[in-house]
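S.K.: Task: produce atomic coordinates for the following.
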Amino acid sequence: MLARLASASLRGLDAEPVDVEVDLSRGLPSWNLVGLPEAAVRESRDRIRASLSNSGFEFPLRRITVNLAPADRRKDGTHFDLPIAIGLLEASGQLTGRVADKGCFLIGELALDGRLNPVAGALPLVMHAKNQGFRSIVVPERNGEEVAAIRGITIYLASTLLEVVGHLSGQSPLQALCVSEPVDDACDWPHDMADIRGQHQARRALEIAAAGGHHLLMVGPPGVGKSMLAQRLPGILPPLTPEQALEVTRIYSVAQDHSRRPMSRIPPFRQPHHSASDVAIIGGGSVPRPGEISKADHGVLFLDELAEHKRAVLETLRQPLEDGSVVIARAADSLCYPARFQLIAAMNPCPCGYLGHPTKPCRCTVAQIRRYVSRVSGPLLDRFDLRIHVPPVDRDELVHGVPGEPSRDVRSRVLAARHMQYERMGEGRCNGRMTPTEVERFAKPDREGKVLLERAIEHFSLSARSYHRLLKVARTIADLEGCANLEARHVAEALQYREERM
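M.R.: From the prediction side, this is the model:
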């Protein structure tokens, strides 16, 4: 007897339809799984056998053939366990009726005792089932929070194989999951700007970076607050829209990363160690998974000790910084993941860290300093809109200074500036992502500003990219002031954030 169920295989952040065909025929008991299954799918045989037996069902002692069609595409993921097991029960007559006629989609990994374990990529699989016209879907209970925001399809949560069989047979229907809105937790970021004492220029640069989505590089001696500043950026960024929160949740679902709450409105903040490989940062593997730059989508990627990162890793960031996406190419396939992140980096000015310190002498030679600074290439430096020097905090400000301005006040100005940008260029578009055409249209300085720019180009030997990035920063400064026109003072302030001693 033949049973056929619908399933899907993950491909990047999307899913492709797969037919699970289970056939029982006469002959010596055997199990053949065909259709280019990966290791996790091949190992499902033993999980399904034990799960059926321990749930009180009879494992059919027949010649079993399981086909995952189309047969020319690789299939990966443990979510095939549940449809294969239900197909075996249907083909052996232990489950009456055809599951395909019920319009129900099934995903889930089976434990040996019949429990349903959570699966990677539950959110893209549910979205695929909805787009394919399925009326309902059964997912593991522990994937419930992840998929609760999806509308247009009835979602049932199950914790065991017995519950799924009872639901499909009509004996004990499962309760439908209530659709929930994305949690409004944008103000729950634990780090506040009020903790920063002094560092007025760095605070201002961080506010500009947040308002315009600009990339920021902070250079300074150890212990001056560079990492502390970077960790407070998500608290002043605009909250994610529901669409952005859904995209970020899809990325974390596919990556099987549970470090972030599903559908959170807080922008992601990723801080990989400087020993991370290029695959960890960009993404990849035999089955390509999202890397740190994709997990920081619509959020912040913070690279502390920038010069300590591998040169090859840093160079791979150049194209995603421009394109907002990364293409992971392998011999068998090529996948594109979003990477619209904001790069914040921090580094010391020299190996010992005290070059230019007012009291502590630098112990490095000129050759050591040049070698250290050259670890960060010119093309990568050119992609930072803001490059500032962070000096040591004044003793009086540190000991007797009052707390800094809180994040909620800074965020209000950032939101007002972002609102101006959205009205100008469309929802979700910020100054840091302006095209050259938009720069010429929306960031045209006045006559005094043009004169100042001409002098800056001659003095600093600015590239065309640096020139456009300078105008983008000036446009953001004007937006923070609520000015429609770009004036010379905005250009002058933008020039202050071009640290040319690197």
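S.K.: drop to CA atoms for contacts and neighbour counts, all remaining ones
M.R.: Fine.
S.K.: Quick check: residue 449 touching residue 488?
M.R.: Yes - Residue 449 lies in contact with residue 488 (C-alpha atoms under 8 Å); the separation is 3.9 Å.
S.K.: Not counting sequence-adjacent ones, nearest residue to residue 24?
M.R.: Distances taken as C-alpha to C-alpha, 6 or more residues apart in numbering place residue 64 nearest to residue 24, at 4.9 Å, with adjacent residues excluded.
S.K.: go on, residue 476?
M.R.: Residue 476 sits nearest to residue 212 (C-alpha to C-alpha, 6+ apart), 5.5 Å away.
S.K.: Contact partners for that neighbour?
M.R.: 417-418, 430-432, 472-473, 476 (C-alpha atoms under 8 Å, 6 or more residues apart in numbering).
S.K.: if you set the cut-off to 6 Å instead, what comes out?
M.R.: For residue 212, the contact set (C-alpha atoms under 6 Å, 6 or more residues apart in numbering) comprises 430-432, 476.
S.K.: now swap in residue 356 and tell me
M.R.: Residues near residue 356 by C-alpha under 6 Å, 6+ apart: none.
S.K.: Looks to me like it is in a strand.
M.R.: No - counting by DSSP: H, G, I helix; E, B strand; the rest coil, residue 356 falls outside a strand, being coil.
S.K.: Could you tell me how many residues sit around the closest residue to residue 36 other than its chain neighbours?
M.R.: Excluding its sequence neighbours, the residue lying closest to residue 36 (C-alpha to C-alpha, 6+ apart) is residue 74, at 4.9 Å. The number of residues packed near residue 74 is 17, by other C-alpha atoms under 10 Å.
S.K.: Next, the structure of the following sequence, for comparison with the previous one:
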Amino acid sequence: MALARTLTTAQTGVNATIVRVEANIGPGLPGTYIVGLADAAISESRDRIKTAVQNSGLQWPKTKVIINLSPASLRKHGSHFDLAMTMCVLASQSKDAGVRQKAEHCLFLGEVALDGTLIPITGVLPALLAARREEIPTVVIPAGNALEAGLVDSPRVLVASTIFEVQAWLYGEAQLDDVGFYPPAQAEKQPDMRDVVGQSQARFAAEVAAAGGHHMLMLGPPGSGKSMIAQRLPGLLPPLTKTQQIEATAVHSVVGKTFNGPIVRAPFVAPHHSLSRAALLGGGAGNPLPGAVSLAHHGVLFLDEASEIPAATLDTLRTPLECGTVRLIRAKQQIEFPAKFQLILASNPCRCGAEQPQKCTCSGAARATYLNNLSGPLRDRIDIQVRTHSQGSILHSADTEPSAPIAERVAAARERAAARWTRAGLSARINAHVDPHQLRREFPATEDAMAYLGVFLAQGSISQRGVDRALKLSWSLSDLAGTEQPNLDHVAQAIELRGRAVMKRAA
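M.R.: Next up is the predicted model:
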């Protein structure tokens, strides 16, 4: 009898759990048996890895092989178990205790092709974070996952292209390349705000939204620049911090979108307006995957043609907008996805798209109810509502301000906000994420500005949440202006940017 152990991970949402793989070679009829609550992809791998070992010129046991995945009560999904099971079987055939000990303290990840090639897998970064948490010293991954793995500085990560290379390293006959730690490559060039001609009000609203992380709704006729402004918003945001890069890349990793490298800039996610609730929030059978709100973590979620999205789908955004997370409850598990995103909505004023009511060919009732899918509670969570216009646009953009100076002002405003909240001992770094109770109590606007807000609240023009969001907006305007405290002008601007008149004019 020969017994060996290796390590790998089981993925649950965007988190990974360490799994111990055991292989026992003992007497009995030849065959490979996998136990430990494995899914079909893992169960089918017994023939795949046996063929790969033989095609690589290595020896597969000619007796009974039992592979156990522990803990047995945890469901295991995916093909990344291939390499760990293969190395476990190969190590169990060695008479050298050092080989088995080396395998036991190493975590293996990778799918194995029939010729022994290692295929890149999803979820590498969550697995590396789990290995670091459990203080596992060494991880072996496919070479195709090297760019993503370079985002973390521990544990030591080795890359290989075939199981033959891994077996030679395990037996001490060769060395594997070390991924090492290196700065991520530069992100692709972002679209420039210079391309957006006219729309001075919407451009300013986008700058304020970027400075404070505020949600925004743009309402205007087709071709007025709503999508262009939304696409250029990530270019106004500062590069992600190291922690944000890891968090955003971990989400994208589990859906296989990081083979070209980690996420270093604010992601921009723009799903089609026919998306389902599962596509928006995440879900799926077996192992649920993150949805659009989580893929936009630390970035921008753009929902174009928002008027065409069912109200039941849009209203599911209300909890993530408040909590910054999505919790999926299943019969035997609870999965949580991160979802701190900036929501940008765009819509035409009516089905025909006419900017002026007198030019509209829709019925009065149709125009009045066109945006009814945007419920009151959801509208109340949208900080900025602004119109774009087709009339008065210009043909040339030579004098239009590009993204670079706007991004500099946004970065300076965010630095002021981060310094202020850090001095106050708050965890938030941008104005939109500050606890409203602390904001009203410890960081109000000037006395006359707060009295001005109180008038709107007393009239019922805005809700208490609206007051909180207007106050956050006024702080963003103050940071852009470089003042120490929001004044009456900033609060008045914030009330205007809240744009209740926009929704009334749309009707």
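S.K.: ok so, going back, so when I look at the residue nearest to residue 24 of the first structure, I'm seeing a strand, right?
M.R.: Yes - Residue 64 of the first structure: assigned to a strand according to three-state DSSP.
S.K.: gap between it and residue 165 of the first structure?
M.R.: Using C-alpha to C-alpha, to the nearest Å, residue 64 of the first structure is found at 20 Å from residue 165 of the first structure.
S.K.: Compare those two (neighbour count), which wins?
M.R.: residue 64 (21 against 18).
S.K.: can I assume the more buried one is in contact with residue 26?
M.R.: No - Residue 64 of the first structure lies out of contact with residue 26 (C-alpha atoms under 6 Å); the separation is 9.0 Å.
S.K.: one step back: buried subset of the contacts of residue 212 of the first structure as a ChimeraX selection?
M.R.: For the buried members of the contacts of residue 212 of the first structure, the matching ChimeraX selection, counting by 16 or more other C-alpha atoms under 10 Å, is:
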select :430,431,432,476
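S.K.: from the contacts of residue 212 of the first structure, which is closest to residue 496 of the first structure?
M.R.: Comparing the contacts of residue 212 of the first structure against residue 496 of the first structure with C-alpha to C-alpha places residue 476 closest, at 14.1 Å.
S.K.: ok, so what distance separates that closest one from residue 77 of the first structure?
M.R.: Per C-alpha to C-alpha, residue 476 of the first structure is found 45 Å from residue 77 of the first structure.
S.K.: Residue 200 of the first structure too?
M.R.: In terms of C-alpha to C-alpha, residue 200 of the first structure sits 50 Å off from residue 77 of the first structure.
S.K.: More neighbours: the two, which one.
M.R.: residue 77 (21 against 13).
S.K.: Map the residue nearest to residue 24 of the first structure onto the second structure.
M.R.: Residue correspondence, TM-score structural alignment: residue 64 of the first structure in this structure matches residue 65 in the second structure.
S.K.: so who does its match touch?
M.R.: 24-25, 32.
S.K.: Ignoring the adjacent residues along the chain, who's closest to residue 37 of the first structure?
M.R.: Nearest residue to residue 37 of the first structure in three dimensions, chain neighbours excluded: residue 75, at 4.8 Å (C-alpha to C-alpha, 6+ apart).
S.K.: could you list every residue that touches that neighbour?
M.R.: Applying C-alpha under 6 Å, 6+ apart, the residues contacting residue 75 of the first structure are 9, 37-38.
S.K.: quick one: it from residue 292 of the first structure, how far?
M.R.: Taking C-alpha to C-alpha, one finds residue 75 of the first structure at 25 Å from residue 292 of the first structure.
S.K.: same thing with residue 385 of the first structure?
M.R.: Using C-alpha to C-alpha, residue 385 of the first structure is found at 21 Å from residue 292 of the first structure.
S.K.: More neighbours: those two, which one.
M.R.: Legend: neighbour count by other C-alpha under 10 Å for residue 385 of the first structure and residue 292, higher for residue 385 (26 against 21).
S.K.: any idea what the more buried one aligns with in the second structure?
M.R.: By TM-score structural alignment, residue 385 of the first structure lines up with residue 383.
S.K.: Now for that match: which residues touch it?
M.R.: The contact partners of residue 383 of the second structure, taken as C-alpha under 6 Å, 6+ apart, are 214-216, 498.
S.K.: Which part of the first structure matches stretch 136-149 of the second structure?
M.R.: Using TM-score structural alignment, stretch 136-149 of the second structure pairs with 134-147 in the first structure.
S.K.: What lies in contact with that stretch?
M.R.: 103-108, 116, 118, 123, 153-159, 262.
S.K.: again, only using 8 Å
M.R.: Against stretch 134-147 of the first structure from outside (C-alpha under 8 Å, 6+ apart): 103-109, 116-119, 122-123, 126, 129, 153-159, 164, 177, 249, 253, 262-263.
S.K.: Inside helices: which ones of the residues you listed?
M.R.: Among the contacts of stretch 134-147 of the first structure, the members falling in helices (DSSP state H) are 122-123, 126, 129, 164, 249, 253.
S.K.: And those residues, which two are furthest apart?
M.R.: 164 and 249 (25.9 Å).
S.K.: quick one: the longest strand along the first structure to the second structure mean distance?
M.R.: Longest strand in the first structure, counting residues (DSSP state E): strand 14-25. Aligned to the second structure and superposed, strand 14-25 of the first structure gives a mean residue distance of 1.5 Å (mean C-alpha distance after the TM-score superposition for the first structure).
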